[in-house]
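Asker: Everything below, folded, please.
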Amino acid sequence: MIEDLKEGTILPPVVIGIVTDANKYKKVKKGEITCEQLITDDAMEQLSIIDGMQRTTALMKAVSEKEEVNQRELRVEYWISDNSNSLLYRMLILNTGQVPWNVRRQIEIVFSGIVKEIKENVAGIEVFEIDDSAKRSKGGQYQADGLVELFLAFGARTWKINTKEKLTDEFTRHDFLQSSGETDLVRLFCEVLKCMVQMDILLDAKYKKKEENSGGKKKKVL
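Answerer: Below is the predicted model of the structure:
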């Protein structure tokens, strides 16, 4: 695909999902503002690649090898919603099984909107993404892909999801979609996550205090 792009191949459209607030969503439906006006620097984290991850990766590689590719026009379609739930099913269907990057990076890119909502709505949480060099050192710190897996398991009403295999499972998709339709799944998940984060922080503080009181020495268990 990279060589084809360098030779001038025309790609199918890349589909971008945009989550915006209810007020802007109504204005878009009425034609008062355009899709392009929704894409500001502040809104970049609300964008997700719904379809076209492999094409995007190939395009970036082609541009790095031949600058002329960057001057060509690319068709982009926008799917707009005022609720991230309505885009989740499309993300699962169109992106599962496409692994232009490793699975962790794919998860973080596809579900970046969900990760952003978690950051905004769960007090005390600190989220590390794949390009961050930081590692968990205290309570309340989590990897973004781990939170997404937890969210998917929560939506599918199961205790664990193998993201590499089970995201394509029809039963998982059906249950996940059903849950999304019944309630504001992201909001409900954030409420549960708040409790988990608070408990994690409290247990971490208690453990560290116990270590300090014992002089920082751990007892050897035989």
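Asker: Could you use CA atoms for every contact and neighbour count after this?
Answerer: Noted.
Asker: The helix ranked longest in the chain - contacts with which helices or strands?
Answerer: Assignment by DSSP state H gives helix 185-213 as the longest helix of the chain. Under the contact criterion of 3 or more Cα pairs under 8 Å, 6 or more residues apart in numbering; DSSP states H and E, helix 185-213 touches helix 112-121, helix 144-156.
Asker: Could you look over those and pick the most buried one?
Answerer: Of all the helices and strands packed on helix 185-213, helix 144-156 has the most neighbours on average by mean count of other Cα atoms under 10 Å, namely a mean of 20.
Asker: For it, give me every contacting residue.
Answerer: 104-105, 107-108, 111, 114-115, 127-130, 159-161, 163, 172-173, 175-177, 179-180, 185, 189 (Cα atoms under 8 Å, 6 or more residues apart in numbering).
Asker: Just the strands from this protein, written as ranges.
Answerer: For the chain, the strands defined by DSSP state E occupy 14-19, 47-51, 76-81, 126-128, 141-143.
Asker: to compare against the first, here's another:
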Amino acid sequence: MEILTVDKDLVINGKYAVATTSYRDALDSLYPLIDRLEIQRKLQVTRFYKRLESDLVEGCIMPPLTLAFVDKLGPRVSTKAFGDFVAKNISKGFVLDGIQRLSALMRASKTVGFDDSRKVYLNIIVCESKDSLLYRMITLNNGQKPMTARHQIEILTDNLYQFDKIGLKSYLEKEKKPKGNVFKKADLVSAYIAFLSASTSIENPKVIESKMDQLIADKIIERGVSKNSIEFSEVADVIAKFAKDDDAFKWLSNANNLIGFVVGADKSILRLKSTSAPSFVGSIERFEEAFSQFDVSKIKLGRERRKMVNYFIENYGGLRTSSADEILIELSELD
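Answerer: Predicted structure coming up:
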């Protein structure tokens, strides 16, 4: 692999390089990275990719692939140092853009006349922030079919956030629920989407799924990474701490509570970090006492719960010791 140039991406605070490598090296080093993704979209063998296969055999230039790493490089990195980094860490990379093209390249390589010495061009991103990497992935692929912003996040969540390693145990709904305080994987993914979009409105049965996904992507892009004051990993650490308490876990395992919590935590993370699980349980008990005073026949329960939990957690510093009546007054004044 030859690194042609290295620059800095000021939006995601990462390094960006343009490189070339041979088709053979791409197949040997990059194609296996597809298997790193636990949740992978079905590979498309459409007329377009069939056409690309034959064009590759005939000698076309394939559109660049985008490779990414979650890591930290120094402020000034030479092309040689960048190349050494990629060579050493290639097995840890993610293909952000070009999975279908790599698959087409693999199929083309089995055709008589294929020249594996030809060059493929690469865009390589290295950034230390997992959230920034996902932001860049969405801005790269948003609007393309068949993968939506929600699916993109689902694909990388397991690899970027290994929840089990920080005590945040999870399981897939198709699996039998393990014993203990274990979250549904789908709920954690939904919470992450809510965090990235800074919105509790990430699901609406009245809106078709494709449009809802587009609205979510728009919110993530509109917010941008520069406005993210904290990393999701910080929120995950707090959730893991509280989830050791059975009562706190029971509350947080409610998907609406979890979504409201992660969105609100962006504004109160320092206070939440310094709060013990028993103290948190006491505060949410008072919140629940206040919330129970609302007439459920006159509100959309799930939406209002997400919104009110968000407000309560966002203002946790001032509301954590408030009485149920004081919390009720605050919540009743929300739009």
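Asker: The contacts of helix 144-156 of the first structure, buried ones only, as a PyMOL selection?
Answerer: In PyMOL, selecting the buried portion of these, with burial taken from 16 or more other Cα atoms under 10 Å, looks like this:
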select buried, resi 104+105+107+108+111+114+115+127+128+129+161+163+172+173+176+177+179+180+185+189
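Asker: ok, now how distant is the equivalent of A81 of the second structure over in the first structure from D51 of the first structure?
Answerer: When the first structure is aligned by TM-score structural alignment, A81 of the second structure is paired with I33. In this view, I33 of the first structure and D51 of the first structure are 24 Å apart by Cα to Cα, to the nearest Å.
Asker: Equivalent analysis for M199 of the first structure, please.
Answerer: Counting by Cα to Cα - M199 of the first structure and D51 of the first structure are separated by 38 Å.
Asker: between those two, who's got more neighbours?
Answerer: More crowded of M199 of the first structure and D51, by other Cα atoms under 10 Å: D51, with 22 against 14.
Asker: Now that one. Nearest residue, chain neighbours left out?
Answerer: Nearest non-adjacent residue to D51 of the first structure, counting by Cα to Cα, 6 or more residues apart in numbering: V15, 4.9 Å away.
Asker: quick one, what contacts the equivalent of the one you found over in the second structure?
Answerer: Aligned counterpart of V15 of the first structure in the second structure: T66 (TM-score structural alignment). By Cα under 8 Å, 6+ apart, the contact set of T66 of the second structure is 95-98, 122-125.
Asker: Now flag whichever of those is closest to V18 of the second structure.
Answerer: N123 (4.8 Å; Cα to Cα).
Asker: Can you get me a residue count around the counterpart of that closest one in the first structure?
Answerer: Here N123 of the second structure is matched to E77 in the first structure, going by TM-score structural alignment. When counting by other Cα under 10 Å, one arrives at 15 neighbours for E77 of the first structure.
Asker: Over to the one 10 residues further on?
Answerer: Residue neighbour count, defined by other Cα under 10 Å, stands at 20 for L87 of the first structure.
Asker: what residue of the second structure matches up with it?
Answerer: In the second structure, L87 of the first structure lines up with L133, judged by TM-score structural alignment.
Asker: That match and A194 of the second structure, how far apart?
Answerer: According to Cα to Cα, L133 of the second structure stands 16 Å off from A194 of the second structure.
Asker: got it, and T111 of the second structure?
Answerer: Going from T111 of the second structure to A194 of the second structure by Cα to Cα gives 45 Å.
Asker: Show me what A153 of the first structure aligns to in the second structure.
Answerer: Aligned by TM-score structural alignment, A153 of the first structure pairs with A194 of the second structure.
Asker: next one: I50 of the first structure
Answerer: Using TM-score structural alignment as the criterion, I50 of the first structure maps onto L96 of the second structure.
Asker: could you measure C127 of the second structure against L331 of the second structure, distance?
Answerer: 39 Å.
Asker: Let me see the contact set for S201 of the second structure.
Answerer: The neighbours of S201 of the second structure, taking Cα under 8 Å, 6+ apart as the test, are 194, 303.
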